[in-house]
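Trainee: Give me a model of this one.
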Amino acid sequence: MKNPISAVAALALIVGSGLIHGTWTNRWRTAPALAELAARLDSVPTVLGDWTATAQAIPPRQMAIAGAVGQISRVYTNPTKGLTVSVLLLCGLPGNISTHTPDVCYPGA
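Mentor: This is a model prediction of the structure:
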């Protein structure tokens, strides 16, 4: 781009679109309803038919890295059928919760 006006216009377009996207996705602040939604995780039942849940701890450091404001981590077991299922529900803004490298979830990776 030899024309400085074109360069400035392109830069303004890139910065402007980044600011608009950041505002729409709450990149720089927490959504007000997030705490209310996180509180609803407590209503997930620990007994579902023959399935019984055991709570699992998630280290606070991992929660902070993920940017999660609420979570449940449980292992549901069905002794009748000898089956287990791990369940992890996180509440937070997309960003770090959905896109990160494996070493965030699996420190040994």
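
Trainee: For the rest of this, base every contact and every neighbour count on C-alpha atoms.
Mentor: Fine.

Trainee: list the contacts for Val87?
Mentor: 72-76 (C-alpha atoms under 8 Å, 6 or more residues apart in numbering).

Trainee: Inside strands: which ones of these?
Mentor: 72-76 (DSSP state E).

Trainee: Here is the second sequence; please produce its structure so I can put it next to the first one:
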Amino acid sequence: MSSLPESPDDRQPPTAPRGSLRIAATAILVVLTLFAGVVHGYLDGRWTANADLHVVGSKLADLPEQVGDWRLTETTELDPGAADLLRCYGSSVRIYENMKTGAMVNVAVLFGPRGPIAVHTPEICYSSVGTKQVGGRKVERMGLAGKEDALWSVQFATAPSSDPSLNVWYGWSDGGPWEAREQPRFWLTENLYKIQVAGPAGEEGNRPVEDFIDAFLPVTHPLMGST
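Mentor: This is a model prediction of the structure:
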């Protein structure tokens, strides 16, 4: 007598071979690893460089030698270690002196891939060379309404004193206004400009860094291209 056919409910679904599951899991892991690498490379700027960016960066050499009461006294190059770290397409590192007061400020304007340009802030750099941050950073705004620049300002003291002796202003730009961004690394642009100005802390009504920046920021904009 022939046996009755199995009902659909009695049949066991076919199972995938263990080897196939292992291969699929490995493939997913590889894809996720590659995706993570691409995202990190994009954020770090490694996948976006092109030769024309060095032409754009070279325009920073055209920053003026005098702005307001401030006169250029020295032009220097980035420290080789910093240059390797930041991978700049262009940079201008200068010292300006106020012809009336004798106050001096150090200025760096950089253009490079978003990742390294964004993450190296004064709070990290100055804290590693014997200075200590005093208080938190704050946003300083300059310019006319609708065309306003904004930079972070932060003060440092030199040990063993706890009194502020150094004032540093810094910020970034994609070719538009300077901005005090919380997370510039996640800016939706491939490259960034950065400005950093350091000078004596001064007192209310006598702030050399602020005075210099008021004169200097307007002359930076014509030299910056959209990134």
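
Trainee: TM-score for these two?
Mentor: The TM-score (TM-score structural alignment, normalised by the length of the first structure) is 0.66; 104 aligned residues with a C-alpha RMSD of 3.3 Å.

Trainee: So how do I select the buried members of the contacts of Val87 of the first structure in PyMOL?
Mentor: To isolate the buried subset of the contacts of Val87 of the first structure in PyMOL, counting by 16 or more other C-alpha atoms under 10 Å, use the following:
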select buried, resi 72+73+74+75+76
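
Trainee: Redo the ones in strands among the contacts of Val87 of the first structure as CSV? Include distance to Val47 of the first structure.
Mentor: What follows is those, written out as CSV (distance: C-alpha to C-alpha, whole Å):
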residue, distance to Val47 of the first structure
Ile72, 14
Ser73, 14
Arg74, 11
Val75, 11
Tyr76, 8
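
Trainee: Toward the C-terminus, what is the element adjacent to the helix or strand that contains Leu192 of the second structure?
Mentor: Per DSSP states H and E, Leu192 of the second structure falls inside strand 191-200. Where DSSP H and E defines the elements, the next helix or strand beyond strand 191-200 of the second structure is helix 208-220.

Trainee: looking at the first structure, where would I find the counterpart of that following helix?
Mentor: With TM-score structural alignment applied, helix 208-220 of the second structure matches no range in the first structure.

Trainee: what's the angle between the lengthiest strand in the second structure and helix 208-220?
Mentor: In the second structure, assigned by DSSP E, the strand with the most residues is strand 131-142. For strand 131-142 of the second structure against helix 208-220, the angle by axes from the mean of the first three to the mean of the last three C-alpha atoms, to 10 degrees is 50 degrees.

Trainee: Packing partners of strand 131-142 of the second structure?
Mentor: Packing contacts for strand 131-142 of the second structure, counted by 3 or more C-alpha pairs under 8 Å, 6 or more residues apart in numbering; DSSP states H and E, involve strand 149-158.

Trainee: No more questions from me, cheers.
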